[in-house]
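S.K.: based on what follows, work out the 3D shape:
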Amino acid sequence: MVRLSLFLYQQKNNMPKIRIAITDDHQIIIDGLVSLLSKYNQLSIVLTTNSAAQMLEDLAKTEVDILLTDVMMPGMSGSELAKKVRQLYPSIKIIALSMSGQAQTVSNMIEDADIAGYLLKQTNAGELAAAIQKVYAGGIYFQEDILQELEKLGNKKSTAVAVKITNREKQLIELIEKDYSSKEIAAALNISLHTVETHRKNIMRKTGTGNVLLLVKWAYENKVLSRE
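M.R.: Model prediction:
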């Protein structure tokens, strides 16, 4: 978990601020998020809007690193916005914020839009800041409650096709979930980088997932990963 000390370290070393955009149809939510994140000097709120359409328009004029988006909004939904942003501004990383942690809502958002994180709006400032930092660094972030919902969804899936995952592949998935790079996985498991890449391709093929977020979602739903 990223802590405030990391933000202070970055501040002292003149590292660039993380530029954040927020869209939510309720201004009170935006005001609350701005207040929560204002204590972190490394985070800079550069854009806020009350609609997905306005956010899409304003992103053409504002440089943004992280987009925090509501899921359920009138007009263009958070999922639709995320898909358009990924097409037009692929460097922007997206975190979904929602009042609903319902398993199917979470699952749909992950599968329909190429997001990098999902949190509930009632999360605390420290966890939200940690999620932003982790996603900015190239990782993914699921809140604990979200992981629990994904496990519940897995329990309800009785018609899922069984996928045989080897012990070595399970080890890789566990390390991938912890944001290990292929080089770090190779060192941790004492195998070659080529072998790691081969395993990754096989895992993605077996599970039918095209990115890390979908793989982690699949792993929790199918009990390959657990919160214990």
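
S.K.: could you use CA atoms for every contact and neighbour count after this?
M.R.: Fine.

S.K.: by contact count, what packs against the helix or strand encompassing Val135?
M.R.: Assessed by DSSP states H and E, Val135 sits inside helix 125-136. The criterion is 3 or more C-alpha pairs under 8 Å, 6 or more residues apart in numbering; DSSP states H and E, and the helices and strands that helix 125-136 contacts are helix 27-37, strand 93-98, strand 117-120, strand 141-142.

S.K.: this one next, for a side-by-side:
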Amino acid sequence: MAIRVLLADDHEILLESLATSINTSDTIEVVATAINGEDVIRKLEVHEVDVLVCDMQMPVMDGISTVLQVRQLYPNIKILMLTMLDDVEPITKAIQAGASGYILKKSKKAELEKAILAVASGKKYFNEEIISSLMKEEKGVVNDFHPQSLTERELEILVLIAQENSSQQIADKLFISLNTVETHRKNLFRKLNIKNLAGIIRYAFQHKLIH
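M.R.: Below you'll find the predicted structure:
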């Protein structure tokens, strides 16, 4: 079955162009489009959607607010941000809000399809320019702590955190207690000098622990 996509962008010409382009794929189908965040919520009430491809800058309800709402109402939907913004701050905000990927509007159709397929399968996706921007942030802070200095269990948990698993999901997958996961999480943040999920994802990409 094709991956069902909802496209959200306030530029209607771009929206129509993207929908037409994506619908030429055999594996992806645009089931609906939306022009702002409130429109996204309305469309999700009537359409089955696997992936939301969402612009960052929209009127009425912006991309970050939309991500937060969708994550709360439809936690199984994966979200890919499609935007012109390549600064670290909006990327970090998108990650913290719950986006699974971040790709620039100037990206080619093949990369957009690749990103949609990646997030639909539960992976993260950031194109090379985005990864470069993330790497510049706090450069040298997490670099001095090599993954080899982490225990095997800590590495497992780090990767699962970077893949957006909750502490309870990690506990279930690794057959360990929730308290054990929380202890490892605190130790990881302390060892790596990381304060949030964006930092964990940045570290995981930097050391090629996730792709």
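
S.K.: TM-score of the superposed pair?
M.R.: TM-score of the superposed chains, computed with TM-score structural alignment, normalised by the length of the second structure, equals 0.75; 192 aligned residues with a C-alpha RMSD of 3.5 Å.

S.K.: hang on, the earlier thing: would you list the helices and strands packed on helix 125-136 of the first structure in TSV and tack on mean neighbour count and distance to Gln10 of the first structure?
M.R.: Formatted as TSV, the entries for these read as follows, by neighbours: other C-alpha atoms under 10 Å; distance: least, C-alpha to C-alpha, whole Å:
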stretch	mean neighbour count	distance to Gln10 of the first structure
helix 27-37	15	16
strand 93-98	25	20
strand 117-120	22	22
strand 141-142	22	20
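
S.K.: same list (those) but as a markdown table, adding distance to Val212 of the first structure.
M.R.: A markdown table is the format used below for these (distance: least, C-alpha to C-alpha, whole Å):
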| stretch | distance to Val212 of the first structure |
| --- | --- |
| helix 27-37 | 27 |
| strand 93-98 | 14 |
| strand 117-120 | 11 |
| strand 141-142 | 11 |
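
S.K.: state the distance from the residue sitting nearest the centre point of the second structure to Leu134 of the second structure.
M.R.: Of all residues in the second structure, the one closest to the mean position by C-alpha atoms, centre = their mean is Ser100, 1.5 Å from it. From Ser100 of the second structure over to Leu134 of the second structure the distance is 15 Å, taken as C-alpha to C-alpha, to the nearest Å.

S.K.: list the buried residues for the lengthiest helix in the second structure?
M.R.: With DSSP state H applied, the helix covering the greatest number of residues in the second structure is identified as helix 178-192. Within helix 178-192 of the second structure, the residues scored as buried using 16 or more other C-alpha atoms under 10 Å are Val181, Glu182, His184, Arg185, Leu188, Phe189, Leu192.

S.K.: nearest to Pro59 of the second structure among those?
M.R.: Using C-alpha to C-alpha, Phe189 is the member of the buried residues of helix 178-192 of the second structure that sits closest to Pro59 of the second structure, with 35.8 Å.

S.K.: ok, that closest one to Leu150 of the second structure distance?
M.R.: Phe189 of the second structure sits at a distance of 12 Å from Leu150 of the second structure (criterion: C-alpha to C-alpha).

S.K.: if we can go back for a sec, compare the helices and strands packed on helix 125-136 of the first structure and give me the one nearest Leu56 of the first structure.
M.R.: strand 93-98 (13.0 Å).

S.K.: and that closest one, which stretch of the second structure?
M.R.: With the alignment judged by TM-score structural alignment, the segment of the second structure matched to strand 93-98 of the first structure spans residues 78-83.

S.K.: just give me how far that stretch sits from the chain centre.
M.R.: The chain centre lies 7 Å from the centre of stretch 78-83 of the second structure; the measure is C-alpha atoms, centre = their mean, to the nearest Å.

S.K.: what lies in contact with stretch 23-41 of the second structure?
M.R.: Outside stretch 23-41 of the second structure, the residues within contact range by C-alpha atoms under 8 Å, 6 or more residues apart in numbering are 1-12, 15, 19, 22, 43, 47, 49, 58-63, 65-66, 69-70, 113.

S.K.: and that stretch, which stretch of the first structure?
M.R.: Counterpart in the first structure of stretch 23-41 of the second structure, with TM-score structural alignment as the criterion, is residues 38-56.

S.K.: and that stretch, what's buried?
M.R.: Of the residues in stretch 38-56 of the first structure, those with enough neighbours to count as buried (16+ other C-alpha under 10 Å) are 40, 42-45, 47-52, 55-56.

S.K.: start to end distance for it?
M.R.: Distance across stretch 38-56 of the first structure, first residue to last, is 24 Å (C-alpha to C-alpha).

S.K.: and what of stretch 18-34 of the second structure?
M.R.: Its start and end residues considered, stretch 18-34 of the second structure measures 12 Å (C-alpha to C-alpha).
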